[in-house]
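A.B. asks: Give me coordinates for this.
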Amino acid sequence: MDAKTAMNYSAVFSCVRVLAEALAGTPIMLYRKKETGEREVRNDLSVYDILHNQPNVEMSPFNFKEMCMVSLNLGGNSVSQKLVNKYGDLVGLYPYEWPKVDITRDPITNKLVYKIRDINGGKQLNLARDQVFHIPGLSMDGVVGVSPIEYLSSAIRLGLSYERFGVNFYKNGANSSGVIEYPGALADTAYERLKKDFAKSYQGLANTGKPIILEGGAKFSQLAIKPADAQLIENKKFQLEDIARIYRVPLHLIQNLDGATFSNIEQQSLEFVMYTMLPWFKRWEENVNMQLLTPLERKAGFYLEFNISSLLRGDMQSRAMAYAQGRQWGWLSVNDIRKLENMPPIPNGDIYMMPLNFTEAGKAPSTTESAVPEALAEETYKMMTRR
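C.D. replies: The predicted model follows:
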């Protein structure tokens, strides 16, 4: 089974789309870890501009990451050519469709060779390992990922067969199909006329419900079973769950809300980030840092990481409660909160507060050390609510 056939099945298409868009919509950030252990946000390396602004002249960062995820979830691998300038510096990435890529080992050097077929007028491009950005998915050997649609093609074929059956079931007008009985034999001309007239006037979904007019004592006996009797709907739902299980996607994300409630959808969405997307983010981060950063850049403390805070954001009320606790216990300032909400900093917004009755263990409270002027508390509140 090939990727295009698998994507004709709505469950596969939906799961791949959810995974691809979830990762593509998450920004990847460049950080540098200082000797003190703190980290700072940076944007001064070319790899940041490539992954955050422009991978190549034809794709946006969203389209690039989306295509790579589609290749990973259909073929088990994502392969992009590293674009370099005349000095050998990385200036871009260009992904190739996985069906066009063959990965082999050179029999002499035993190094990986990436053969890209059907490019530049049907020509083949051979690339060495250090010329490509390769992300393998689930792998048996740790080098080349396995294709989900190849290993689980039987489940996908079964789902496709249910969809085709459903289309034909209604297309052929099963609600009015049956047997026409005549008391005697029909002449060839009368038989052909009856068959042509019946197909034209009564067969098909558009003609469902029309009364059937018969001549010469003929009787019509309906034989078709209903979709529910054939367990078509139940089987399609089971197959949908099977595909969602393969890709580890919650059913409500592919528009199956059976048994869904407000509370369990929220929990399932959190589990989707933790158990489905987090491994994908980690797989990307490690391969990006290993293949797109130079040893000197890694030694200097640079690394790239997805900012998944947007995926973990709750509703406004939940965020406000979390911010209030952080502000109360002294580990969030006004500007910290405003930054999380994409708001600009304000003057004197970096003050950290703490409860008045806090003191060191075994030490008598000191009113002079812990007192906070009422005016300062009032001013802090104004800074928190100022936009």
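
A.B. asks: When you work out contacts or count neighbours from here on, use the C-alpha atoms and nothing else.
C.D. replies: Will do.

A.B. asks: Find the helix or strand that the residue nearest to residue 41 when sequence neighbours are not counted is a member of.
C.D. replies: Once its chain neighbours are removed from consideration, residue 41 has its nearest residue in residue 31; the separation is 4.6 Å (C-alpha to C-alpha, 6 or more residues apart in numbering). Here residue 31 is covered by strand 28-33, with elements defined by DSSP states H and E.

A.B. asks: how far is that strand from where the chain is centred?
C.D. replies: The chain centroid and the centroid of strand 28-33 are separated by 23 Å under C-alpha atoms, centre = their mean, to the nearest Å.

A.B. asks: what helices or strands is it leaning on?
C.D. replies: With contacts defined as 3 or more C-alpha pairs under 8 Å, 6 or more residues apart in numbering; DSSP states H and E, the secondary structure elements packing on strand 28-33 are strand 39-42, helix 46-52, strand 302-306.

A.B. asks: could you check the angle strand 302-306 makes with it?
C.D. replies: Interaxial angle, strand 28-33 versus strand 302-306 (axes from the mean of the first three to the mean of the last three C-alpha atoms, to 10 degrees): 140 degrees.

A.B. asks: Please provide the structure for the following sequence as well, for comparison with the first:
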Amino acid sequence: MSFFLHRKTEKRDDRAVNSFVDFVSFNDSKITSNFIGESALLQSDIYTAVRIIAGDIASAKINVQDNEHIYDLLNKKANNSTTAYNFKFAMVANMLLNGNSYAHIERNDEGIVTGLRVLLPSQVVIRESEDDGKVIDYKVTFTDGTKEIDYEDMLHFKAFSIDGKVGKSPLYSLTPELSMLKNGNSLLASFFKRGVNSSAILKLKEATIDNSSKREIKKQFEEINAGIQNSGGVIVLDDTQDYLPIEVNTKVLEMIQNNKYSTQQIAKVFGIPLSRFGQELMNTSDSQQNDIYITSTLNAYIQAIEQELAKLNCCVEFDFSTLRSMDKNTMLAKAIQQNGGNGFLKVDEVRTFYGLDPIGGDGGKTIFVNSASVPLINEVIKNE
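C.D. replies: You can find the predicted model right below:
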């Protein structure tokens, strides 16, 4: 079977094409060409979105059926130098930022999985057969050379895919919004950097000078008067000069500073509730938004991840009970906080929560009530 090198990940191949699209679509190609990959984290809303999704998935426990060793790899330590949390976080973050994330499944001579190691998308080339287009293996570039890794020995998470082989980052759809946001922030930063003397006219009375002299006078004037360090200072002029400040429309600056459109678009693309970005919700509660976020956004990623983890030869399932506040410890704490556990919990459960030793026996199994009430079990016996 013959094969050829499939296109490399976005960092190597697709970026060149998209950079050209950015160039012909926007005036400033430098602003739009750095939205994919790690550099996108310089934008705070992108950083927040990636941190939220990657953090929520990484912190979720993964249940593994009848395989304690794989359970430890996915929940405790992925390899000898990486914790399971950091492994899962890095995999999801790369998937969101680059569209693809890769991890080498390390096995011993007997084929038993010994570790999971994250690879950078820029290291990996997907190779597929020439006749049927199926993925054969992955060619990985290391510092000491290249290595071919079989399809079954590579975890490949894709954020969004058209052909099922290569992923696309959600950031592609945000290029116009991020471009507008960055331009607005640059304008705002430039305004405050220049201080109160951000824009003005310096008139030279009864003087005719060339452009070179004008530039020199402008340079010398700004050295003495411009900048934050000179804000509020005294401007010294002679009889031949007249300084006229130009008023800046502060409404424009307020619009830039209070702009929520880009944040809303980023939240929409990533499927994250606006409340997680610090914006107030009008018609829905936080719990409702959180449930929608889990069932729609996270579930879509989890289905793809769980199916890819089948390469570990076991059945896995993510547990989001903690994120839903449905785990035992959270529910116990909530019951205690609401009414001291009265009528909800057993006596030993309440004692354990407060760090006391259980009393055991029937007394420990009795439903806890406060001292002014009668234990429910006594009422049941009476009625019988």
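
A.B. asks: can you redo the helices and strands packed on strand 28-33 of structure 1 as TSV with distance to residue 60 of structure 1 and mean neighbour count?
C.D. replies: Shown next, in TSV, are these (distance: least, C-alpha to C-alpha, whole Å; neighbours: other C-alpha atoms under 10 Å):
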stretch	distance to residue 60 of structure 1	mean neighbour count
strand 39-42	21	12
helix 46-52	9	19
strand 302-306	17	20
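
A.B. asks: quick check, residue 136 of structure 2 in a helix?
C.D. replies: No - checked against DSSP: H, G, I helix; E, B strand; the rest coil, residue 136 of structure 2 lies outside a helix; its state is strand.

A.B. asks: what's the matching residue for residue 17 of structure 1 over in structure 2?
C.D. replies: In structure 2, the residue matched to residue 17 of structure 1 (TM-score structural alignment) is residue 51.

A.B. asks: Going along the chain, name the helices of the stretch 251-387 of structure 1.
C.D. replies: In the stretch 251-387 of structure 1, helices defined by DSSP state H, counting those that start in this stretch lie at 262-271, 278-291, 295-299, 309-312, 316-328, 334-340, 367-370, 374-385, listed in chain order.

A.B. asks: for the stretch 1-150 of structure 2, same thing?
C.D. replies: Using DSSP H, counting those that start in this stretch, the helices of the stretch 1-150 of structure 2 run over residues 14-25, 29-32, 44-59, 68-75, 84-98.

A.B. asks: To residue 129 of structure 2, which of those helices lies closest?
C.D. replies: Each of these has some distance to residue 129 of structure 2 by C-alpha to C-alpha; the shortest is helix 14-25, at 20.5 Å.

A.B. asks: which residues in structure 1 does the closest one align to?
C.D. replies: Using TM-score structural alignment, helix 14-25 of structure 2 finds no match anywhere in structure 1.

A.B. asks: that older thread, would you reformat the helices and strands packed on strand 28-33 of structure 1 as a markdown table and include distance to residue 132 of structure 1?
C.D. replies: Written out in a markdown table, the entries for these read as follows (distance: least, C-alpha to C-alpha, whole Å):
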| stretch | distance to residue 132 of structure 1 |
| --- | --- |
| strand 39-42 | 25 |
| helix 46-52 | 14 |
| strand 302-306 | 18 |
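
A.B. asks: Residue 244 of structure 1 is nearest to which of those?
C.D. replies: The closest of these to residue 244 of structure 1 is strand 302-306. By C-alpha to C-alpha, the value is 24.4 Å.

A.B. asks: could you say what helices and strands the closest one packs with?
C.D. replies: The criterion is 3+ C-alpha pairs under 8 Å, 6+ apart, and the helices and strands that strand 302-306 of structure 1 contacts are strand 28-33, helix 278-291.

A.B. asks: mind running it again at 10 Å?
C.D. replies: The helices and strands touching strand 302-306 of structure 1, judged by 3 or more C-alpha pairs under 10 Å, 6 or more residues apart in numbering; DSSP states H and E, are strand 28-33, strand 39-42, helix 46-52, helix 278-291, helix 295-299.

A.B. asks: want to throw those into CSV with distance to residue 185 of structure 1?
C.D. replies: Converted to CSV, those look like this (distance: least, C-alpha to C-alpha, whole Å):
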stretch, distance to residue 185 of structure 1
strand 28-33, 77
strand 39-42, 88
helix 46-52, 76
helix 278-291, 68
helix 295-299, 88
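
A.B. asks: Looking at those, spot the one closest to residue 110 of structure 1.
C.D. replies: helix 278-291 (19.3 Å).

A.B. asks: Tell me how far residue 229 of structure 2 lies from residue 194 of structure 2.
C.D. replies: If you measure residue 229 of structure 2 against residue 194 of structure 2 using C-alpha to C-alpha, to the nearest Å, the figure is 10 Å.

A.B. asks: Between these two, tell me which one has more neighbours.
C.D. replies: When residue 229 of structure 2 and residue 194 are compared on other C-alpha atoms under 10 Å, the one with more neighbours turns out to be residue 194, at 17 against 11.

A.B. asks: Tell me which residue of structure 1 matches up with the more buried one.
C.D. replies: In structure 1, the residue paired with residue 194 of structure 2 is residue 172, using TM-score structural alignment.

A.B. asks: Check residue 251 of structure 2 too.
C.D. replies: Pairing criterion TM-score structural alignment: the partner of residue 251 of structure 2 within structure 1 is identified as residue 228.

A.B. asks: surely its match meets residue 234?
C.D. replies: Yes - Residue 228 of structure 1 is within contact range of residue 234, at 7.8 Å (criterion: C-alpha atoms under 10 Å).

A.B. asks: the more surrounded of those two?
C.D. replies: For the pair residue 228 of structure 1 and residue 234, the greater number of neighbours falls to residue 234 (13 against 10), based on other C-alpha under 10 Å.

A.B. asks: and the longest helix seen in structure 1, what other elements does it pack with?
C.D. replies: When structure 1 is parsed with DSSP state H, its longest helix is helix 153-171. Judged by 3+ C-alpha pairs under 10 Å, 6+ apart, helix 153-171 of structure 1 is in contact with helix 3-7, helix 10-24, helix 148-151, helix 232-247.
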